[in-house]
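Asker: what shape does this take:
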Amino acid sequence: MSIIQQEPICALATAPGVGAIAVIRVSGTGAIEIVNRIFKGKNLTKVATHTVHFGQIMQGDTTLDEVLAAVFHSPKSFTKEDTVEISCHGSSYVINTLLKTLMAEGCRLANPGEFTQRAFLNGQFDLVQAEAVADLIEADSAAAHQTAINQLRGGFSHLLGELREQLIHFASLVELELDFGEEDVEFADREDLKALIAQIQAQLFPLIQSFDAGNAIKEGIPVAIIGQPNVGKSTLLNALLKEERAIVSDIAGTTRDAIEDTLVLKGMKFRFIDTAGIRQTDDHVEGIGIKKSKMALEKARLVVLMYENKAERDYLEELLSQTDMNGKHLFWVKNKADISDKAIAPTDILISAKTGLGIQDLEEKLVNVASEKKQGDTVLTNLRHFDLLQKTNAALEEVLNGLNMGITGDFLAQDIRLALHHLGELTGTITTDDLLKNIFGRFCIGK
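Answerer: So this is what the prediction gives:
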């Protein structure tokens, strides 16, 4: 692939705000020459790639800052263009003045995600890997970080590439048959094609099914805390977060809305939802809160069911019988163990949300179950990927239906091409300007 050297762009690559050091990235046609015109030190146009040089940024005869300039020659840079990364002091005045100086020398300010978009267009990585760059930047837990790293390294892309190559092989054979339509020949063995589609679907299904787990890793595994009023749900949330996040009161029905906060436990991100106590009530506002509690119960993947006595546990059992609990894992938690340490069932977890007794045990059980629900290294975390894999699978189903019905090669080829199109959209082999704008527009400015 030939390298596209586009117009020079510049942007702050580090987080905005005052800090010790800031990095400004310059990339594109003449990037090294532009920086060299305002750099006092070595001649940057004559230095080797991947070298760092100390010098001064000049505004005419005035020194703006002392900096380090890292030089990267095309194609050995992130964008595969000529690139210079300037490490300056983190003063907002220095940053803004340096950017204005670069713009006066011929740069323009980069659009969101434009550096990564140029890297994609120049073949540095495919679209799935490009999106993983954004996921890696946003990762706020070890699990989310590892998932993004796996995709950035190309594991998911490699699998998709293999599937697409196999389909292309059969598509080419079917297309070849169309050129010999009058001779009634078959180059693509129909039974082999059926076996290939079954093999591809066997690899697609786990990926599609992993989306819920992958999205939970990225956004936080939703954990609903369910129970009747005054059972200690808000106290438990505060104990888990180690801060007074929810109002605690002896008055029943204090929590009128679902209160949500996140917590990272052993590298995994959880999204805890403290809900209104579930009971029969004539209070309209409390009734809305209880409705939200039931919605939180339906959406949660992990459910903490808190009770103090058998009557409350039986009430929750009745509630569960009226709710679809498929795919959820339940944690029965007997609270106030500092007062009574007798659980109804031996597998129930004994805690005292007030004193902290048993909280660590609950945390460990949450982590263990969440870890079991992880489905391998390759998981879907992106809704676009999920949608396109579903469309790919639907197109493959049409191919299978066509094979079973004995349809002609031209219709068969059309369905195979549709499956290839969706896989191509996924990796970026097939793109539109609107698609790229939507994906890279969500990046930060300097990436």
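Asker: contacts and neighbour counts: CA atoms only from here.
Answerer: Will do.
Asker: number of nearby residues for the nearest residue in space to Leu350 that is not next to it in sequence?
Answerer: Nearest residue to Leu350 in three dimensions, chain neighbours excluded: Lys334, at 5.0 Å (CA to CA, 6 or more residues apart in numbering). Residues lying near Lys334 (other CA atoms under 10 Å) number 27.
Asker: one more, please, to line up against the first structure:
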Amino acid sequence: MHTTVVDLGYGDAGKGAVVARLSREPDVAAVVRFNGGPQAAHNVVTPDGRHHTFAQFGSGTLHGTPTHLSRFMSVDPLALAAEADHLRALGVPSPYDLLTVDRTARLVTPYHAAANRLREQARGNGRHGSCGMGVGETARYALAHPDDAPTAGDCASRPRLLRLLRLLRDRFSDELGPLDAPPVEACVTAFAAFARAVTLTDGAYLHRLARGGRLVLEGAQGVLLDEWHGFHPYTTWSTTTFANAETLLAEAGVPDRPRRLGVVRTYTVRHGPGPHVTQDTELAAALPEPHNGPGRWQGAFRIGHFDAVAHAYAVEVCGGVDALAVTHLDAPQRCPGLRICHGYAVEGRLVERLPVGPPGDLERQAALTRRLLGARPAVWSTPQHWPSAISALLGAPVVVESHGPAQQMLTGAAVG
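Answerer: Model prediction:
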């Protein structure tokens, strides 16, 4: 059975480490990326001490597992080249030989990134916490100009790519002013090199891949940042639930739904602004983050106690999970004061469940966000056994436990 890995929080729960562990199973054929783009930051530390922050390559690459970037990915060839260079330095001799890219995947360019940063700067104190890498602008542009939005496949046609990038640059410049970005001709040359280096595929490729072995489908960011169900406007332009992965497999003719594996930490973290009800600034000293810190565009990395209310909301948004991966299980030993929040005080009332609405009602989500920004933790517990407590709260067995950056242990049939 194929397995889809999704973060049930605000991101940074440890998807990369979990995917890396699952991809080491002998019958896993590939890691498939099904949302997000170069803004992902999935940290993997191998048992021999090598560390890489995966953005576009799948988190099994250090073990030699191939990656497929699906049509739901936003692909940045310039960032991909830098990532490939780091993988080579870590002993992966030919990273691009392990990579296939769907021709219809959206292309992220320096013009998208420049527009993203100008728009975020204009928000002043009302920033959304963007990564500043242009992924949201890529989605926005594709919605507004579907026939003119460049894709990975366009990198193989210099005349077409020149036309599309000039049009894109001019539209953004007319709207936002001068862009801090390289000339179009330089981008086209770099993107052409990308098209020569990777294998571009069509829709039939995933059909063949799914029959060559088990797939691990790797999500990006977290359900609480989902474009429709997250706490708007502090969200991403991406579907972060299991939906894209299941759509891809259905299109590939896979008859059964993949196993849904939700990832959580023993404490809840968030990068940037937006609701974080259980945030506790005193936890930062006890739980240092070697691979996460303040970002120029995202803002602060915020740490809080385990938020059972928000995570249960994420599970409900997804339509349930089959199993859980619990990471950072060493944290309760290092920080005995770590607790679980079971309820919020909101406008004088106790709230133990967040209501789930239909996708697309962003006004409703914004109203929920305003309530959560004023919420405070009200009901607490300190579990004796964290995996059992989280399993009971979220209604699924724990099949992967992580006690450190390179210590992921399968406790059940996590794959297959």
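Asker: and the TM-score between them?
Answerer: TM-score for the superposed chains, counting by TM-score structural alignment, normalised by the length of the second structure: 0.25, backed by 165 aligned residues with a CA RMSD of 6.7 Å.
Asker: from Glu312 of the first structure, how far out is the residue nearest to Leu350 of the first structure?
Answerer: Per CA to CA, to the nearest Å, Lys334 of the first structure is found 10 Å from Glu312 of the first structure.
Asker: got the buried residues for stretch 156-175 of the first structure?
Answerer: 156-157, 160-161, 163-164, 167-168, 170-175 (16 or more other CA atoms under 10 Å).
Asker: can you list the residues you listed in JSON lines and add secondary structure?
Answerer: Supplementary listing: those in JSON lines, determined by DSSP: H, G, I helix; E, B strand; the rest coil:
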{"residue": "Phe156", "secondary structure": "helix"}
{"residue": "Ser157", "secondary structure": "helix"}
{"residue": "Leu160", "secondary structure": "helix"}
{"residue": "Gly161", "secondary structure": "helix"}
{"residue": "Leu163", "secondary structure": "helix"}
{"residue": "Arg164", "secondary structure": "helix"}
{"residue": "Leu167", "secondary structure": "helix"}
{"residue": "Ile168", "secondary structure": "helix"}
{"residue": "Phe170", "secondary structure": "helix"}
{"residue": "Ala171", "secondary structure": "helix"}
{"residue": "Ser172", "secondary structure": "helix"}
{"residue": "Leu173", "secondary structure": "helix"}
{"residue": "Val174", "secondary structure": "helix"}
{"residue": "Glu175", "secondary structure": "helix"}
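Asker: can you classify Ala285 of the second structure as helix, strand or coil?
Answerer: Ala285 of the second structure ends up helix, using three-state DSSP.
Asker: how close does it sit to Gly304 of the second structure?
Answerer: From Ala285 of the second structure to Gly304 of the second structure the distance is 12 Å (CA to CA).
Asker: show me which of these two is the more surrounded one.
Answerer: Taking neighbours as other CA under 10 Å, Ala285 of the second structure and Gly304 compare with Gly304 leading, 23 against 9.
Asker: distance check, that one against Leu393 of the second structure.
Answerer: 18 Å.
Asker: Thr268 of the second structure now?
Answerer: As for Thr268 of the second structure, its distance to Leu393 of the second structure is 15 Å (criterion: CA to CA).
Asker: of these two, which one has the most company?
Answerer: Set Thr268 of the second structure next to Leu393 and count neighbours by other CA under 10 Å: Thr268 wins out with 26 against 14.
Asker: assign the more buried one to helix, strand or coil.
Answerer: Following three-state DSSP, Thr268 of the second structure is assigned to strand.
Asker: you'd agree it is up against Val309?
Answerer: No. With contact defined as CA atoms under 8 Å, Thr268 of the second structure does not count as touching Val309 (11.2 Å).
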